[in-house]
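Visitor: mind folding the following:
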Amino acid sequence: MDELKLKPANSCPLTPLTFLERAATVYGDCPSIIYNNTSYTWSHTHRRCLQLASSLSSNGFTRGHVVSVIAPNTPAMYELQFAVPMSGAVLNNINTRLDARTISILLRHSESKLVFVDCLSRAVILEAISLFPPNSPRPALVLITDDDQAPELSSPSSLTVDFCCTYESMVEKGDPAFNWVQPQSEWDPMVLNYTSGTTSSPKGVPVYLWTLPIFHANGWSFPWGIAAVGGTNICLRKFDGPTIFGMIKRHGVTHMCGAPVVLNMLTNSPNNEPLRNPVQILTAGAPPPATVLFRTESLGFLVSHGYGLTETGGLVVSCAWKPKWNQLPASERARLKARQGVKIAGFTEIDVVDPKTGASVKRDGLSIGEIVLRGGCVMLGYLKDPESTSKCLKDDGWFYTGDVGVMHPDGYLEIKDRSKDVIISGGENISSVEVESVLYTNPAVNEAAVVARPDEYWGETPCAFVSLKEGLNQKPSEKDIIDFCREKMPHYMVPKTIVFKDELPKTSTGKIKKFMLREIAKSMGSSRVSRM
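Guide: This is a model prediction of the structure:
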């Protein structure tokens, strides 16, 4: 056996970019993208991506160069997921809801050489660039126009000296026969994603080729995955419940994905009548309350639940469904589906461990520990941040996620909280997720988030931020919400403070910004509640 060695023919780096080539061959005449009145086939998309990659390469953008994009889900955004890495450059998707200061920091940190800018984001990008220190290198800017959305910003006369050209002009100038740049190794960086910053400042995570992770973890890998199966991408700039239901009816949507906040949006939509045909929906990004899952499935959605991080390039755990569970009552099915699940095929290992000793916790669904992961799609580390890297990639061979969870006797993982979100009240650890799950069962509650508020006696007590549903005949008071919780959970877990808000602050990926809520709770000062 020793004489059998690796050869170029058997050691070619894997890359999801090949999915586009195959889609053009197998599904060439099938629709790839639909956006308003624009549609492309897979042959069109393949050719346009090659042309754009060619233009990037001929303009000097190559291996190791970071090319950024700030855009919503439009055809250009989809094409860039392929075209930038096909040029050899590293793709950096920027959150469209970030402020100019944060964008400026990310562009400088990543040393971005070029930024593709959606027409509705041009003002914030120009402000971000203006915040660069004097004499520091600045990225070139390319304008993505949109005649449907902003015709006044999409004519040639709208180009200013700040932009070198338009997106479509780069596509038109490119060579459709371009020999795209193959990776030299599976560890060649393909994309640079920044964490969403729900608990702290965003960190840069280079993601590598075969991880298959548009701006949140590259759309959970769906841009590449849809190419693999020759599906059709329905692009939306922005969405709400009525828009989603309208697209489902108009285009016969069969699959979609979204964070639990999207599920909640669907169930509270004014036109949420039951679906004519089932729609598969994948949810992840935050622990979904069982109540929200139950309401979603009652409309005809078939919900799948997964778990992953920017640091793992997308989902690595899924709640694999067992046929026998279909015989259970709907409420019990929703409870089981709310669990994160088991490792996906191809991932190495997951566990829940004591963060101090590294020992596995009991598989009893009660013993809490930190979720740890091990596998080939885990990041190499945080860009230019060795300290943060060493804190999560430890010498014992595990990636420590910072998520707190339990392992059930059947081997299914369930997240209980982020480690920073656990509330320690009188020595008791309180899972904010468990308290939120109870709040979501209140028929008046639209959204809920629970954080710690300083307390003179207990150290910390739960503080619940709540938004109510529209059209209520009678809005509940703070006491009503507290009494509701008292009937459904141990008293030490009951929120001692209720703060009503019209809407809870969220990241652009739909996660509630708990760090902002923690600051509000802290600014309220110490609570003086009963010792009972």
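Visitor: CA atoms for contacts and neighbours, from now on please.
Guide: Noted.
Visitor: residues in contact with residue 234?
Guide: Residues in contact with residue 234 (Cα atoms under 8 Å, 6 or more residues apart in numbering) are 33-35.
Visitor: ugh, typo on my part, it should be residue 294
Guide: 330-331, 334.
Visitor: find the nearest non-adjacent residue to the residue most central in space within the chain, please.
Guide: Nearest to the mean C-alpha position of the chain, counting by Cα atoms, centre = their mean, stands residue 216 at 4.1 Å. Among residues not flanking residue 216 along the chain, residue 509 sits closest, at 6.5 Å (Cα to Cα, 6 or more residues apart in numbering).
Visitor: likewise for residue 416?
Guide: Once flanking residues are discounted, residue 416 sits nearest to residue 405: 4.7 Å by Cα to Cα, 6+ apart.
Visitor: residue 493 too?
Guide: In space, residue 493 is closest to residue 430, 6.2 Å off (Cα to Cα, 6+ apart).
Visitor: to compare with the earlier structure, here is another sequence to fold:
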Amino acid sequence: MHPAVHAKTRPERPAYIMAGSGETVTYKELDERSNQGAHLFRSLGLKAGDVIALLLENHPRYFEIAWAAQRAGLYYTCISSKLSAGEVEYIVGDCGAQALITSAGVGPVVDELPALLPGVKLFMVGQTREPYLSFEAARAAFPATPIADETAGTDMLYSSGTTGRPKGIKPPLTGAAIDEPNALVMMAQGLFGFTPDSVYISPAPLYHAAPLRWTMAVQRLGGTVIVMEKFDPETTLALIEKHKADVGQFVPTHFVRMLKLPKEVREKYDVSSMRSAVHAAAPCPIPVKEEMIAWWGPVLNEYYAGSEGNGFCFINSTDWLTHKGSVGRAVTSPLHICGEDGEEVPPRTEGVVYFASEQPLAYHNAPEKVAESTNQHGWTTLGDVGWVDEDGFLYLTDRKSFMIISGGVNIYPQELENLLITHPKVADAAVVGAPDEEMGEKVVAVVQPMEGIEADDDLRAELMAFSRANLSHVKTPKVIDFMEELPRHATGKLYKRLIRDAYWGKKESRIV
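Guide: As a prediction, this is how the structure comes out:
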């Protein structure tokens, strides 16, 4: 279960294909280039347990660098290409990276970094400018055979920062062989139907945990990854048809945007090759998932988990159709719903979602985050609120940090967001609490209209009436505002903190 194995048995099979350029890298090429990269890292003095950082868009060299680090026993920290120089400086410093690999495609931020990162070895892929060294040229000086002391490294990723400054997640290294058994690969095969012949479509940025880990799992199996440089709904359908993709990982935002294509556009493409459309990262509105299953068939497989790896829930389409709205049953660690006192509550009672995992949380340089996420039983939480039914299926209500308290009533924004996104004139929606003298907080809906729809009082009145017709008055918005585009992470997560802070008069902070 490693690209090195497939380089021997299926050397000419594409390990990945860049969707836009069509550039193809075979398993033989991936193996040789990652071997050279591992030699390069050793020449820089990097030993097992050290850290490198990648600041890249979805670039053809991404996997070559990640696998080089993996087989050299390094941690590889993948950083969002959308961050400011100061935010990159924070992550590089916090994780202790000794080398940074970036590209001119990231933009002007790369020119600010050298002054902020003294002592860090700086490389660029593709077109290079000083003081960066060419990663490809440096790598080419080394042999394409394995280093003598191969050992398994892993990713060290940072939370997306939707509610605050990102935290690094640093799992312990095992010291095992580079092809040691991998739990995600086993789930990819057993739960999601991935095979060595799979063609996997990846529409999301590789710096995020799910796209990075799923694509590398495909390459452990020997499948082919189709890497989209940027998501586009119609292009996604065209790529599925062109490459006969049978598996892929999506977020609900991808589904919404594909469903809102004109019917005649959707019907142009043959997507019948899809056997397993994996989705997670954000709650999927029930009508959206119903429409996707009606369109693609019962191939949607949902999971709920975090980069922290403390728990994993899974549900296939068949079970979902009889438990609509659920994100599944626990697979890896026992699931518990707890009240404010940390004690377990009965089925169908809302509470904080905890997992009784044998794997402790591993937030880097953040013992306070570990402590606040762990209860008296040693169970750990990602901060989500939900409930379980009598069959053990989990239903998420929202994140605890997004709860609105209006007149002493707890209101979770997700329900209203899920409703608004189904309206034909709405492209995206966020619901936050804003200050209110009488009630403490009031419900505010911030809507991104569909292209060509006027953001005016008529639309505001239409959406207000739509909300009141479908939800109790307590949950309906008191204010509806409009934004040209909501601040949403490319993986689908909404930076609700930035929207909420604007209503509370807080200085806007950069998305991290």
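Visitor: give me the TM-score for this pair.
Guide: The TM-score (TM-score structural alignment, normalised by the length of structure 2) is 0.85; 470 aligned residues with a Cα RMSD of 2.4 Å.
Visitor: ok, back up a step: look up how far residue 131 of structure 1 lies from the residue nearest to residue 493 of structure 1.
Guide: 42 Å (Cα to Cα, to the nearest Å).
Visitor: so between those two, which is more surrounded?
Guide: Of the pair residue 430 of structure 1 and residue 131, residue 430 is the one with more neighbours under other Cα atoms under 10 Å, namely 23 against 14.
Visitor: tell me which residues touch the more buried one, please.
Guide: Taking Cα under 8 Å, 6+ apart as the test, what residue 430 of structure 1 contacts is 422-424, 493.
Visitor: map it across to structure 2 for me.
Guide: Superposed on structure 2 with TM-score structural alignment, residue 430 of structure 1 falls opposite residue 411.
Visitor: filter the contacts of residue 234 of structure 1 down to the buried ones, PyMOL style.
Guide: Burial among the contacts of residue 234 of structure 1 is assessed by 16 or more other Cα atoms under 10 Å; the matching PyMOL selection reads:
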select buried, resi 33+34+35
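Visitor: so where do the helices sit in the stretch 101-250 of structure 1?
Guide: With helices called from DSSP state H, counting those that start in this stretch, the stretch 101-250 of structure 1 shows them at 122-130, 167-173, 222-229, 241-251.
Visitor: select the longest helix from structure 2.
Guide: The longest helix of structure 2 (DSSP state H) is helix 27-43.
Visitor: which residues of structure 1 does that helix align to?
Guide: Here helix 27-43 of structure 2 aligns to structure 1 at residues 42-58, judged by TM-score structural alignment.
Visitor: follow-up on the earlier one: looking at the contacts of residue 430 of structure 1, which has the most residues close by?
Guide: Neighbour max across these (other Cα under 10 Å) = residue 423, 24 neighbours.
Visitor: for that residue, give its distance to residue 342 of structure 1.
Guide: For residue 423 of structure 1 relative to residue 342 of structure 1 (Cα to Cα), the value is 27 Å.
Visitor: coming back round to it: ok, the match of residue 430 of structure 1 to residue 94 of structure 2 distance?
Guide: Applying Cα to Cα, the value for residue 411 of structure 2 to residue 94 of structure 2 is 36 Å.
Visitor: now residue 436 of structure 2
Guide: Residue 436 of structure 2 is 38 Å from residue 94 of structure 2, by Cα to Cα.
Visitor: likewise residue 137 of structure 2?
Guide: On the measure of Cα to Cα, residue 137 of structure 2 and residue 94 of structure 2 end up 28 Å apart.
Visitor: with residue 11 of structure 2 instead?
Guide: For residue 11 of structure 2, the distance to residue 94 of structure 2 - Cα to Cα - is 38 Å.
Visitor: higher neighbour count, those two?
Guide: Applying other Cα under 10 Å to residue 11 of structure 2 and residue 94 shows that residue 11 carries more neighbours, namely 18 against 13.
Visitor: how far away is that one from residue 200 of structure 2?
Guide: For residue 11 of structure 2, the distance to residue 200 of structure 2 (Cα to Cα) stands at 18 Å.
Visitor: now do residue 399 of structure 2
Guide: Look at residue 399 of structure 2 and residue 200 of structure 2: by Cα to Cα, they are 30 Å apart.
Visitor: so the two - more neighbours on which side?
Guide: Neighbour totals were compared for residue 399 of structure 2 and residue 200, and residue 200 leads with 28 against 18 (other Cα under 10 Å).
Visitor: residues near the equivalent of residue 154 of structure 2 over in structure 1, how many?
Guide: Superposed on structure 1 with TM-score structural alignment, residue 154 of structure 2 falls opposite residue 190. Neighbours of residue 190 of structure 1 under the rule other Cα under 10 Å: 28.
Visitor: setting aside sequence neighbours, what's the nearest residue to residue 190 of structure 1?
Guide: In this structure, residue 190 of structure 1 finds its nearest non-sequential neighbour in residue 90, 5.0 Å apart by Cα to Cα, 6+ apart.
Visitor: give the contact list for the one you found.
Guide: Neighbours of residue 90 of structure 1 in contact, by Cα under 8 Å, 6+ apart: 63-67, 84, 189-192.
Visitor: rerun that using 6 Å as the cut-off
Guide: 65-67, 190-191 (Cα atoms under 6 Å, 6 or more residues apart in numbering).
Visitor: roughly how far does the corresponding residue of structure 2 for residue 201 of structure 1 sit from residue 94 of structure 2?
Guide: In structure 2, the residue matched to residue 201 of structure 1 (TM-score structural alignment) is residue 165. According to Cα to Cα, residue 165 of structure 2 stands 12 Å off from residue 94 of structure 2.
Visitor: ditto for residue 83 of structure 2
Guide: According to Cα to Cα, residue 83 of structure 2 stands 15 Å off from residue 94 of structure 2.
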